[in-house]
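[1] Sequence first, predicted model second:
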Amino acid sequence: MANVMDVHSEITRSRKLERSRSVSKGLGRVESSPYRQVYVPKLSDAEWMHTLGFLPGRVGARARNGGDARNFLDSVLWVAQTRALWSDLPQEFGPPHRMYVRFIRWSVDGTWFFVLSSFSPRDERHVRLFELVEGYLSRKRR
């Protein structure tokens, strides 16, 4: 199985090439994303049960359609590990904008730090998720 970073590098190169071709043809944004082909393992049942203990209160209580917290967490981990754009999120996770807005809420209210504490600091998912959350918060502070 290919390393996620190797796949990321290859996708970045192919994406730049596709963009340069489409822009030269006047097509603008490339709709098909090679990131949709990347496999990122989801949380196992045991990992989910462990992480669930670190989540505060009622998960998804804010929104009427708060949805499945496990699916949401898997979608954020997918974005964090692939370093893809939210718009490249596979359809199986749901609407990218909805996932992004919920990610922002959890970033602002500190929920991600509870989630991060459920992972080992040496776990790649912990590192990538921390980078994603800190990246958002540092841009927000500017």
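    Looks like it came in fine. Residues are numbered from 1 along each chain as shown.
[2] CA only for contacts and neighbour counts going forward, please
    Noted.
[3] name the helices or strands packed onto the helix or strand hosting Glu18?
    Assessed by DSSP states H and E, Glu18 sits inside helix 4-24. Packing partners of helix 4-24 (3 or more C-alpha pairs under 8 Å, 6 or more residues apart in numbering; DSSP states H and E): helix 69-82.
[4] Got another one to weigh against that:
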Amino acid sequence: MIDVLYYMYYLFYSKKITVNFPHLNTLGTLCYIFMFWEVSIVEFVSTFFFLYHVPVGIHNMILLLGNVLIIWIYGIKKRGKYVVKKKKPLIRGSFRLSAIFAILLFIMSFVIPIIMIEVTKDMKEYVEPMYRVLFGK
């Protein structure tokens, strides 16, 4: 699925906007999108299972590792160029379905953190009694 996103964002930057470095812009967009998802998932899991809010420094380390991983795979290992030139992945062979998926994921990347802030804020009061019963703290 990440290959599909890479391909769709690459086509967007190379055909619609026509920037000088579409691979670099595509890598930046993927890192930016996954930044929101990483933070949201880590915060949700840590709050739900451990009643713990992760400090900003740990979030930054997780983001750095995730971004380095994406840049290493798609930039340094040249998987991005392979995806664009040879693979050209689409969801079920449909360009329209792939484009809708890429647009929806981009939009959801901005909505999910806002939802997660509200969910984790209220989650503590509901999860804490259950946490005490299970772990006796």
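    In hand now; what should we look at? The shown structure was predicted, so the numbers you read here are calculated from the model rather than taken from an experiment.
[5] So after superposing, what's the score?
    After superposition, the two chains reach a TM-score (TM-score structural alignment, normalised by the length of structure 2) of 0.28; 61 aligned residues with a C-alpha RMSD of 4.4 Å.
[6] so how far is Tyr82 of structure 2 from the residue nearest in space to the middle of structure 2?
    With distances taken as C-alpha atoms, centre = their mean, Phe34 lies nearest the centre of structure 2, 2.0 Å away. Phe34 of structure 2 sits 21 Å away from Tyr82 of structure 2, taking C-alpha to C-alpha, to the nearest Å as the criterion.
[7] which residues sit in contact with Tyr10 of structure 2?
    Neighbouring residues of Tyr10 of structure 2 by C-alpha atoms under 8 Å, 6 or more residues apart in numbering: Pro22, His23, Asn25, Thr26, Val84.
[8] which of the residues in the one helix or strand the fourth one maps to are buried?
    Meaning Thr26 of structure 2. With secondary structure defined by DSSP H and E, Thr26 of structure 2 is part of helix 22-50. Of the residues in helix 22-50 of structure 2, 22-27, 29-31, 33-40, 42-44, 47-48 count as buried by neighbour count, 16 or more other C-alpha atoms under 10 Å.
[9] Same question for stretch 100-110 of structure 1.
    Tyr100, Arg102, Phe103, Ile104, Trp106, Ser107.
[10] Let's have those residues in a markdown table, adding secondary structure and distance to Glu131 of structure 1.
    Listed next are the buried residues of stretch 100-110 of structure 1 as a markdown table, based on DSSP: H, G, I helix; E, B strand; the rest coil; distance: C-alpha to C-alpha, whole Å:
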| residue | secondary structure | distance to Glu131 of structure 1 |
| --- | --- | --- |
| Tyr100 | helix | 15 |
| Arg102 | helix | 17 |
| Phe103 | helix | 13 |
| Ile104 | helix | 14 |
| Trp106 | helix | 15 |
| Ser107 | helix | 12 |
